[in-house]
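Engineer: Here is the input, now give the coordinates:
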Amino acid sequence: MTDNKQPASNVEDPAMPEDVTKESSQQHIAKDNAKTLKIRKVTNIILLVVCGLFVFHLIADRFIPITDLGRVRGFVVPITPQVSGEVIEISVIPNTLVQEGDVLAKINPIDYEIALQTAQQNVTQAGQNMGALSANVTASEAKVTSAKASLKNAQVQSKRIFAMADKGVMSQADADNARAELSSAEAGVASAQADLAKSKERLGSEGENNTNVKSALLALEQAKINLERTHIIAPTSGVAANFRLKEGVYAVAGQPIMTFISSEDVWIEASYRENSLGNMKAGDDVEFALDFAPGKVFKGKVAFIDYGIDWGQNEQSGKLAQASGQTGWLRQSQRFPVTITFDKEIAKGFKRVGGQADVIVYTDDSSIVNVFGKLWIRLISWLSYVR
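Structural biologist: Down below sits the predicted model:
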C-alpha cells in the first residue's frame, strides 16, 4: 500500500495558474486606472491653477497694473558761465551732493573789479557834470533876470526920451538912440532866454533821472552783476557731473563747463501698456522698487498720464497717408508714459537719474488685489539683489 501513495506536494492543480493570472491582471488594471485618475486629477488642478492665474492676471492688470519699464528722470542743467575769464578755483567734487547757492567754481575777478571801479568813477563824474550843468542853468537864469531888468529900464528911459522929443526938448537923434537901446535890451532878453534853454537841455532831468547819471548808474549795476557772476553757483540742490575742469582753463560765456543734475525735481517715468490704463488716474497711490536700493519699497502718486505719443506717423503735405502693418490679436501693444512723483525725503539719496524702477499702481484703495500687489512688489524689490 505504501508503494501506491504519492506526496501531496506533487499533485498538480490545473486551475491555480489561471486564477493567479486573472488576479494579477486585475491588479495591474486597477493600478493603471488609479495612476490615470491621479494624472488626470493633477492635470485638472494644473489647468485650474493656470486658468485662475490667467483670470487673476486680467483682473490685476486693470486694478494693480505693474511695469518694469520705469526710469528715474530729473532736470539735467548745463552749467554755463555768464562771463568769460580764467577759472581760478573749483569748489565742487564731481558727483557730490551740494546745496542751492553753493559755489561750484570761481572765475578770475580782477578784470571785473576794475570794471566796477571804473563804473563807480563814471557815476561820480556824471554827478559832477550834472553839478556843473546845474550851475550853468543857474547862471543863465541870472542872465535872463539881468536882461529883463535892463529891458525894463530901457523901456522907462525910452518912454521919457520919446515924450521929450515930441515936445522938442530933445532932438530926434536922442530918440533914435533910445529906440536902439530898447531894441538892444529886448535882444539881450531873447539871447539870455536862449542860453537858459540850452543850459536846461544840456542838464536834462535832475537827480537820478538825469540821462547821464542814469546811464552811469546802469553801467555800475551791470559791473556789480558781472563781478557776482564770477562765482558760478548751484541753481538747486544736486550734483555736478560729467566735467573735466581744471584751474587755468579759460571759461567762455555761453559755453557749458559742467553738467548739473538737480536732486529736487525728480520723478519716475513708467511706460504702461495701453490696455493697463483703463482705471488709472492722477492721484492714485503708487509703490515702486529701485534697482539701486534692493529690498526697499518707496511710495508715490500718479502725477499725470501722457495724452499722446509719437507713433512714427510723420505725414507731410503732398504725400500719401501711411497705414500700420501690425494686425492680429497678438500685435505689439502700445505703451504710454505715466509720470510718478514721490516724497523727496523718503527716497533721499536713492534718486539717481536714469535708474531703473519697477512700478505698481493701486487704482482702488479698497481692492482685495492690492494685498497681492504689495506682496509682489516687495518680492521684486528683494529680487533686485540677484538681477
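Engineer: Every contact and neighbour count from this point should use C-alpha atoms.
Structural biologist: Will do.
Engineer: just checking, what packs against the helix or strand where I232 lies?
Structural biologist: According to DSSP states H and E, I232 maps onto strand 231-233. Here strand 231-233 touches strand 103-107, going by 3 or more Cα pairs under 8 Å, 6 or more residues apart in numbering; DSSP states H and E.
Engineer: Quick one: residues in contact with the strand it packs on.
Structural biologist: Residues from elsewhere that reach strand 103-107 (Cα atoms under 8 Å, 6 or more residues apart in numbering): 84-92, 230-234, 251.
Engineer: Name the next helix or strand following it along the chain.
Structural biologist: Of the helices and strands lying after strand 103-107 in sequence (DSSP H and E), the nearest is helix 110-167.
Engineer: Now the element after that following helix, going C-ward?
Structural biologist: Defined by DSSP H and E, the subsequent element after helix 110-167 is helix 172-203.
Engineer: Give me the angle between that next one and helix 110-167.
Structural biologist: Helix 172-203 runs at 160 degrees relative to helix 110-167, counting by axes from the mean of the first three to the mean of the last three Cα atoms, to 10 degrees.
Engineer: now the strands: where do they sit in the chain?
Structural biologist: In chain order, the chain shows strands spanning 66-79, 85-90, 97-98, 103-107, 231-233, 238-241, 250-251, 258-273, 285-290, 298-305, 335-342, 356-362, with DSSP state E as the criterion.
Engineer: Determine how far stretch 367-385 lies from the middle of the whole chain.
Structural biologist: The gap between where stretch 367-385 is centred and where its chain is centred comes out at 32 Å by Cα atoms, centre = their mean, to the nearest Å.
Engineer: Only the buried residues of that stretch, if you could.
Structural biologist: The neighbour-count check on stretch 367-385 (16 or more other Cα atoms under 10 Å) flags 369-370, 373-374, 377-378, 380-382, 384 as buried.
Engineer: Now for these: which two are most distant?
Structural biologist: Looking at these by Cα to Cα, the two members farthest from one another are V369 and S384, with 23.0 Å of separation.
Engineer: who touches stretch 61-75?
Structural biologist: The contact list for stretch 61-75, computed with Cα under 8 Å, 6+ apart, reads 261-263, 265-272, 275-280, 351-364, 367, 369-370, 373.
Engineer: Now that stretch: buried residues?
Structural biologist: Residues of stretch 61-75 classed as buried: 61-68, 70-74 (neighbour count, 16+ other Cα under 10 Å).
Engineer: Also stretch 119-139?
Structural biologist: Counting neighbours by 16+ other Cα under 10 Å, one finds that the buried residues in stretch 119-139 are 119-120, 122-123, 126-127, 130, 133-134, 136-137, 139.
Engineer: what do you get for stretch 72-85?
Structural biologist: 72-74, 76, 79-85.
Engineer: Next, the second sequence, to be compared with the first:
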Amino acid sequence: MSDKFYSRVSNTFLGIALVFVMFLIITDNVLPFSTNATVKSESLEIVPRVSGRIDSVLVESGDEVKVGTPLISIDNTDYSLALDKTRSLLKKAKSDLQEARKTHTRNRKLLKKGLVSQQNYEITENAYTVSQLALEQANIDYARAKLDFDRTNIKSNANGIVANLSIIRGTYASSGNTIGHIITSRKWIEAAFPEKSIDTFSKGTLVWVVLDAKPGQVFTGHVNYIEPASQSGINSPQNLSAVKSDTRWIRAQHKNVIRINLEVELEIPSGGMATVMLQGRGLNRTISYSWMKGISLFRYLY
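Structural biologist: This next block holds a predicted model:
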C-alpha cells in the first residue's frame, strides 16, 4: 500500500515537473511570457532658464496643467533693470546712427563738390559703420535682456500632471537645475524578454497585458518597437573593449526590451508593474488568454 502511494506521489511530482518544463519551453519559444514589465511615461523637467529668488509658486504637485500654464515666477527686479538699461542703450544707438547717417550723407555730397577732404570723409564713413555695428549689438543686448526677463515667468511646455515640485517661495533657483517634473498622459509598457524569443515579435504584434494596478483585467497591446541595443551592447569610442566576468555555472539569459502600446488609455501611475504575453493565434491564443486571465485574478491576492 505504501509503495503504491509513494509511487503515485512520485509520478505526480514527475508529471508536474514535466508540465512545468514544457511550459518553460513554450513560454520561451512559442508564447513568450514576461513578468519583467513596467509602465512608463514621459517626464518633462521643469528647469529655470534664469537664476533668482522664487517670487511665487502658482501650482503644486498633483495639479493638472496645459501648455502655457504659469508655474513659477522668479523675482524679476534685476532683469527689469537690465531690460530698461538695454532699452535706453538701444534708443541711444538708434539716435547715434541717425546722426552718423546724416553726417555721412552730408560729407559725401561735400566730397563730390571738393569742399571736404577725403580723410575727413573716411572718418565720417568709419563713424557711420561703427554706429551700424553698435546698433546691431544694442539690438542683440536688448533681445537677450527681454528674453531673460520673459524667462522669469516659467510656464508649462506640455499637458500633464505636476510632480515632485521641490521648491517654495523665497528659495533660490539656479538656471539649469531641475525643480520639478510634468508627467504627460502618454504611457507605454516596457517589457524584457529573453533574446531567443525576440524573433516572435515584430512591430504591430498583439500581446496580452496584465497590470498589477488593474487586477482581474486583461488588456490588449501591440508592439511599438524593439529596442535595437542595450547598454551592455554599446561600445563607447573612449572606452576599450571589456570582458564581463561570469562565475556562474549556467549563464544568465540576456534580455531585450520591447516597447508596447496599450489599445486603450488608462489612468495608471507610471512605474507600476505588468505582465506581458504574446497572444498567438488559434489554440495558442486561447491558451495565452486563459493563462493571463488566471494571472490577472491572482493579482487580487498578490
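Engineer: TM-score them against each other, please.
Structural biologist: The TM-score (TM-score structural alignment, normalised by the length of the second structure) is 0.82; 296 aligned residues with a Cα RMSD of 3.4 Å.
Engineer: that older thread, would you convert the buried residues of stretch 367-385 of the first structure into CSV that also reports distance to Y307 of the first structure?
Structural biologist: Listed next are those as CSV, based on distance: Cα to Cα, whole Å:
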residue, distance to Y307 of the first structure
V369, 27
N370, 26
G373, 26
K374, 28
I377, 27
R378, 30
I380, 29
S381, 30
W382, 33
S384, 32
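Engineer: Among these, which one lies nearest to V49 of the first structure?
Structural biologist: The shortest separation between V49 of the first structure and any of those is 16.9 Å, and it belongs to V369 (by Cα to Cα).
Engineer: any idea what T38 of the second structure aligns with in the first structure?
Structural biologist: Across the two structures, T38 of the second structure finds its equivalent in R71 of the first structure, going by TM-score structural alignment.
Engineer: any idea what sits nearest its match, other than its immediate chain neighbours?
Structural biologist: Nearest residue to R71 of the first structure, sequence neighbours excluded (Cα to Cα, 6 or more residues apart in numbering): Q356, at 4.8 Å.
Engineer: cool, L196 of the first structure as well?
Structural biologist: Distances taken as Cα to Cα, 6+ apart put S140 closest to L196 of the first structure, at 4.7 Å, once the chain neighbours are dropped.
Engineer: Tell me which residue of the second structure matches up with that neighbour.
Structural biologist: Residue correspondence to the second structure (TM-score structural alignment): S140 of the first structure is matched to N107.
Engineer: Quick check: its match touching V116?
Structural biologist: Yes - under the criterion of Cα atoms under 8 Å, N107 of the second structure lies in contact with V116, with a separation of 6.9 Å.
Engineer: ok, those two, which is more surrounded?
Structural biologist: When N107 of the second structure and V116 are compared for neighbours, N107 comes out ahead with 23 against 14, by other Cα atoms under 10 Å.
Engineer: That one and N126 of the second structure, how far apart?
Structural biologist: With distances taken as Cα to Cα, to the nearest Å, N107 of the second structure is found 12 Å from N126 of the second structure.
Engineer: What of I198 of the second structure?
Structural biologist: Applying Cα to Cα, the value for I198 of the second structure to N126 of the second structure is 71 Å.
Engineer: between the two, who's got more neighbours?
Structural biologist: When I198 of the second structure and N126 are compared on other Cα under 10 Å, the one with more neighbours turns out to be I198, at 18 against 14.
Engineer: can you tell me how far that one sits from G221 of the second structure?
Structural biologist: In this view, I198 of the second structure and G221 of the second structure are 16 Å apart by Cα to Cα.
Engineer: how deep is Q217 of the second structure tucked in, by neighbour count?
Structural biologist: Neighbours around Q217 of the second structure, by other Cα under 10 Å: 17.
Engineer: The first structure: which residue goes with that one?
Structural biologist: So, by TM-score structural alignment, Q217 of the second structure is matched to K296.
Engineer: so who does that match touch?
Structural biologist: K296 of the first structure sits next to 289-290, 378, 381-382 when contact means Cα under 8 Å, 6+ apart.
Engineer: Can you tell me which of those residues lies closest to P109 of the first structure?
Structural biologist: In terms of Cα to Cα, no member of those lies closer to P109 of the first structure than L290, at 44.3 Å.
Engineer: separation between that closest one and P235 of the first structure?
Structural biologist: As defined by Cα to Cα, L290 of the first structure lies at a distance of 27 Å from P235 of the first structure.
Engineer: Can you pick out the residue with more neighbours from those two?
Structural biologist: Here L290 of the first structure and P235 are set side by side on neighbour count (other Cα under 10 Å), and the busier one is L290, at 25 against 17.
Engineer: For the more buried one, give me its contacts.
Structural biologist: 296-297, 350, 355-358, 381.
Engineer: go with 10 Å
Structural biologist: Neighbouring residues of L290 of the first structure by Cα atoms under 10 Å, 6 or more residues apart in numbering: 70-72, 296-298, 347, 350-352, 355-359, 380-381, 384.
Engineer: Look up how far A357 of the first structure lies from it.
Structural biologist: L290 of the first structure is 5 Å from A357 of the first structure, where distance means Cα to Cα.
Engineer: Return every residue with contacts to both of the two.
Structural biologist: Any residue near both L290 of the first structure and A357 by Cα under 10 Å, 6+ apart counts here, and that gives 70-72, 381, 384.
Engineer: In CSV, list the residues you listed along with distance to R179 of the first structure.
Structural biologist: As requested, these are arranged in CSV below (distance: Cα to Cα, whole Å):
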residue, distance to R179 of the first structure
G70, 102
R71, 99
V72, 97
S381, 112
S384, 112
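Engineer: Among those, which one sits closest to I46 of the first structure?
Structural biologist: Minimum separation from I46 of the first structure among these (Cα to Cα) is found for S381, which lies at 28.1 Å.
Engineer: how much space is there between the aligned partner of the closest one in the second structure and V207 of the second structure?
Structural biologist: Taking TM-score structural alignment, the alignment pairs S381 of the first structure with S296 from the second structure. The spacing between S296 of the second structure and V207 of the second structure, counted by Cα to Cα, is 14 Å.
Engineer: same deal with T103 of the second structure?
Structural biologist: The gap separating T103 of the second structure from V207 of the second structure is 79 Å, by Cα to Cα.
Engineer: Kindly report the same for I182 of the second structure.
Structural biologist: I182 of the second structure is 29 Å from V207 of the second structure, where distance means Cα to Cα.
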